[in-house]
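A.B. asks: I would like the atomic coordinates for the input below:
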Amino acid sequence: MSNKPPSTLRRLLLGGAFAALASLVLPGPAAYAEPTKNLRIGYQKFNSVNILKGSGALEKALAPQGIKVSWYEFAAGPQLLEALSTGAIDLGHAADAPSVFAQASGKSVVYLAAEQPYPRGIGIVVREQDKVADIAALKGQRVATGRGWNAQYLLAVALQDTGLSYKDIDPAYVNNAADAVAALQSGSVKAVTLWDPFLAAAEKQPGLKTLRDGTGLTNNRTFYLSSPAFADENRGVLKTFFTELGKVSNWANAKPKEVAALLAPQLGIGADVLEVASERRNYNAVAITPEITAEQQKLADTFQGLGLIPKPLKVADAVYPVSVLP
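C.D. replies: All right, here's what the predicted structure looks like:
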C-alpha cells in the first residue's frame, strides 16, 4: 500500500500546510481605542465562517459603516487562537479543546457564542486491514493525535468509556491532519483522530473506517472567540457579524448540496466530501449557557486530570459577559 494518502484526501490535507503559512503574513496587533475599520477574521476550512466568507454578505453589511473585512485561513484551531491572542486577528472560531487549551495557557481570549452539537464531526479512524474491532483493541497501540485537538478529547473519553485510560495507549503527537493520516496509511500507528472535513474525506477512502465518533461522548462544539478589548470596543460590529452569520447558517442547514457547491472550488475539496460533512452539522450559533460552560469545564477537568493542562481553570472566567448575538 502506498504511504501517500489517496489523491482527494491528499489535496484536502495538504491544503492545511499552505493555510498555516497565513500566520507568517498576518498584520501586527491593533489598538482598539475606537471601533475598528478593518475586521480581521480567522477561519478554518469548512465552517459557517468559511461559508460567510464565500457569500460576501458580511462585506456588504459593513460597507455602509466604512468597515472592511479581511480573512485569514488557518490549518487548525490552536494556530488561529495563537494569532487571536497576539492581536493579529480580531475574531475567529475554534473547537472546544483548542479553546480550553488557549485559556489554560493564559491567552487573552473570550467566548462569544457556540455552535450546536456536532458529535459526528469527529472520529477515531483505523485501517480495515488492521482488524481493530473496538476502542479496547487500541490498548498498547500507537494512536496519532494532536495536542489540544477536539478529536484528542474524543480519544480520551472513548478510552474512559471502555474502561481504559489515556495512559493505556501510546500517543503519537502530530501537528496537522495530513501527518496523522500519513502515519495511518504507512502503518506506523493503529488509529488517528480526525475532524470534518478531514474525517469525511477519510471515510470515503477504501480501506479506512471510523471506529468511533463523538456520539454519546462529546458534543464537539465550535466556539466563536475574540479578545476582551476588541469585544468591548466593537459590540456593534460583532452583532452585525452574528446577524449575517445567522442568515448563512440557516441557509447552510437547509441546503447541504449548495454548501458543498459553494465551498468545493474555493477549498479544492470534492463536493461529495463536503456534502457528507454538511449533512451532519447544525451551523447555528447560540449563546453560551451554563450548560455549555459546564461541558467545557468537564473537558478542561479531563485534560487537567491527564496532566495535559498544568492546573485547574474556571471556564466561566473566559465567557464574555455581554451578549453580542442579535
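A.B. asks: going forward, measure contacts and count neighbours with C-alpha atoms only.
C.D. replies: OK.
A.B. asks: can you pull the contacts of the closest residue to residue 126 other than its chain neighbours?
C.D. replies: Once flanking residues are discounted, residue 126 sits nearest to residue 191: 4.6 Å by Cα to Cα, 6 or more residues apart in numbering. Contact analysis of residue 191 by Cα atoms under 8 Å, 6 or more residues apart in numbering lists 124, 125, 126, 127, 138, 142, 143, 144, 184.
A.B. asks: same thing with residue 7?
C.D. replies: Contact analysis of residue 7 by Cα under 8 Å, 6+ apart lists nothing.
A.B. asks: From residue 102, how far off is it?
C.D. replies: Distance, residue 7 to residue 102, using Cα to Cα, to the nearest Å: 34 Å.
A.B. asks: this one as well, want them side by side:
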Amino acid sequence: MKKNIWSSAALFSAALFFIIVLTGCDQNGSTSADSNKDITINIGVQGATGVLPYAREKKVFEEAFEEKGVKVVWNEFASGPPHFEALASGRLDFGATGGTPLIAGQSGNVDFKAIAVTSDGKRGNSIVIPKGSQIKDLKDLKGKKIAVAKGSSAYNFLYMALDQAGLTDDEIDVVQLQPDEARPALDNGSVDAWSTWEPYATTAVFQTEAKSLADGEDLNINAPSFLVARTDFTEEHEDLTVLFLQTYEKVLQEFIDHPDEVAQDIAGFKNLDVEIVTTVLEKSNLILSPTTEEFAEAHQEQADFLYKSGGINQKLDTSEVIENKFVDEALKSSQ
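C.D. replies: Sure thing, here's the model as predicted:
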C-alpha cells in the first residue's frame, strides 16, 4: 500500500500531540484530592450495545462509586479517536475503544494505559455493502467509494482487507465519515461500501438488507478491543481503577448469565429490534481479560501494519502502554 493512504491518520496522530502540548497541564478531570468526595471519574462511552452503555443506563457505576464518595460523569463519543483527545486534555479517565485509536494515541504521546482487553475483535469490524450491490468480493471494491471513520478500528481493518485483496490506495476512493453520516450515505447510494464496527454493521444488515462483504473472522484479522485509562488517574487512585474493572466485570457477568434479558433491556433503551441486539452481542464476544501474549501479538501486528502503511511515523512497542496489574487484581478479588 502507498504511504499516502494513511495521511489522514498520520495527521490525526499529530493532532493528538498538539493537544498534549496545549493542554498537558489542564487536568480538569479527576483530582489528586485527599478525600474521595472530591473525586470525579469521567468515563467515555460509544455505541449502544456494549457493557459501558448498558451500565450507564442501569447506573451500576454510580452505585459502586457512590459508596466511595466518588461522582461518575459519562462522556459520549462517536468513535474511538476522540477518547484520546479527551484523555490527553485530562477530561477523561476511562474509556473503551478498538485497537487502532490506541496505536494513534501512543504515536501521539498520549499518556494512557491499556488496562484490559474487552473483545478479541474477530467479528467486531465489517465491510458492508448495500442491498442489490454488484460487489461480490474485496477485489470488486476497485474504483468504489468506501465510507469509514478515520482513525477508528474499522479504518485499519479496511486497509488490511484491501492489502489482502492486492488493492492500492489510488484504486479506491475513501470517504471519511462518522457512523451517523456513513449510514445515510450507504442507504442513498452516495458510497458503495462502508467499513464499520458493531453494532452499526449488523444494524445496517437487519434494517436495510445490506450485506457483510467481509469481517475480521473471514480475513483472519484479529483486532482486540481495550479498556483504557489516563495514567495519572491510575497512579493516584489504584483502588478506584481496580473498582472500575470490578464493576465492569460485574456488568459483563450479566451479559453472560442473562443474555436474553440484557438484549431485551438494550433494545428498550435504544429503541432497537431485539434480534439486532442479540446478533450484535453474539458477534461481540465480550470478555474482560489481561492482555495475554496472543492479544499483545495481535495488537502489535496492527501497529506494525500502520507503520508499514505510513499511518504512523514511528515503529511502536505497543507493550509500553499495556498494564495488566489492575485487571489481575480485579479478577482475583472477584473470584
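A.B. asks: Quick check: TM-score for this pair?
C.D. replies: A TM-score of 0.84 describes the superposed chains when it is computed by TM-score structural alignment, normalised by the length of the first structure; 299 aligned residues with a Cα RMSD of 2.1 Å.
A.B. asks: re earlier: as CSV, the contacts of residue 191 of the first structure with secondary structure, distance to residue 18 of the first structure and neighbour count would be great.
C.D. replies: Shown next, in CSV, are the contacts of residue 191 of the first structure (DSSP: H, G, I helix; E, B strand; the rest coil; distance: Cα to Cα, whole Å; neighbours: other Cα atoms under 10 Å):
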residue, secondary structure, distance to residue 18 of the first structure, neighbour count
124, strand, 25, 25
125, strand, 24, 25
126, strand, 26, 29
127, strand, 27, 20
138, helix, 32, 18
142, strand, 27, 20
143, strand, 25, 27
144, strand, 21, 29
184, helix, 22, 23
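A.B. asks: Report the buried residues of stretch 49-58 of the first structure.
C.D. replies: When burial is assessed from 16 or more other Cα atoms under 10 Å, stretch 49-58 of the first structure yields the following buried residues: 49, 50, 51, 52, 53, 57, 58.
A.B. asks: Give the aligned equivalent of the third one in the second structure.
C.D. replies: Pairing criterion TM-score structural alignment: the partner of residue 51 of the first structure within the second structure is identified as residue 54.
A.B. asks: Could you do residue 319 of the first structure as well?
C.D. replies: Taking TM-score structural alignment for the superposition, residue 319 of the first structure sits opposite residue 322 in the second structure.
A.B. asks: swap in residue 82 of the first structure?
C.D. replies: Across the two structures, residue 82 of the first structure finds its equivalent in residue 85 of the second structure, going by TM-score structural alignment.
A.B. asks: any idea how far residue 262 of the second structure is from its match?
C.D. replies: Residue 85 of the second structure is 31 Å from residue 262 of the second structure, by Cα to Cα.
A.B. asks: between those two, which one's more packed in?
C.D. replies: A count of neighbours by other Cα atoms under 10 Å puts residue 85 above the other of residue 85 of the second structure and residue 262, at 24 against 20.
A.B. asks: just to revisit the earlier point, is it possible to export the contacts of residue 191 of the first structure to JSON lines including distance to residue 270 of the first structure?
C.D. replies: Conversion of these to JSON lines gives the following (distance: Cα to Cα, whole Å):
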{"residue": "124", "distance to residue 270 of the first structure": "22"}
{"residue": "125", "distance to residue 270 of the first structure": "20"}
{"residue": "126", "distance to residue 270 of the first structure": "22"}
{"residue": "127", "distance to residue 270 of the first structure": "22"}
{"residue": "138", "distance to residue 270 of the first structure": "31"}
{"residue": "142", "distance to residue 270 of the first structure": "30"}
{"residue": "143", "distance to residue 270 of the first structure": "27"}
{"residue": "144", "distance to residue 270 of the first structure": "25"}
{"residue": "184", "distance to residue 270 of the first structure": "22"}
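A.B. asks: related to what we said a few turns ago, quick check: the match of residue 82 of the first structure touching residue 18?
C.D. replies: No. Contact criterion Cα atoms under 8 Å: residue 85 of the second structure and residue 18 do not qualify, at 9.8 Å.
A.B. asks: In three-state terms, label the closest residue to residue 305 of the second structure other than its chain neighbours for me.
C.D. replies: Residue nearest to residue 305 of the second structure in three dimensions, not counting chain neighbours: residue 160, with 7.7 Å by Cα to Cα, 6+ apart. The three-state assignment at residue 160 of the second structure reads helix, by DSSP: H, G, I helix; E, B strand; the rest coil.
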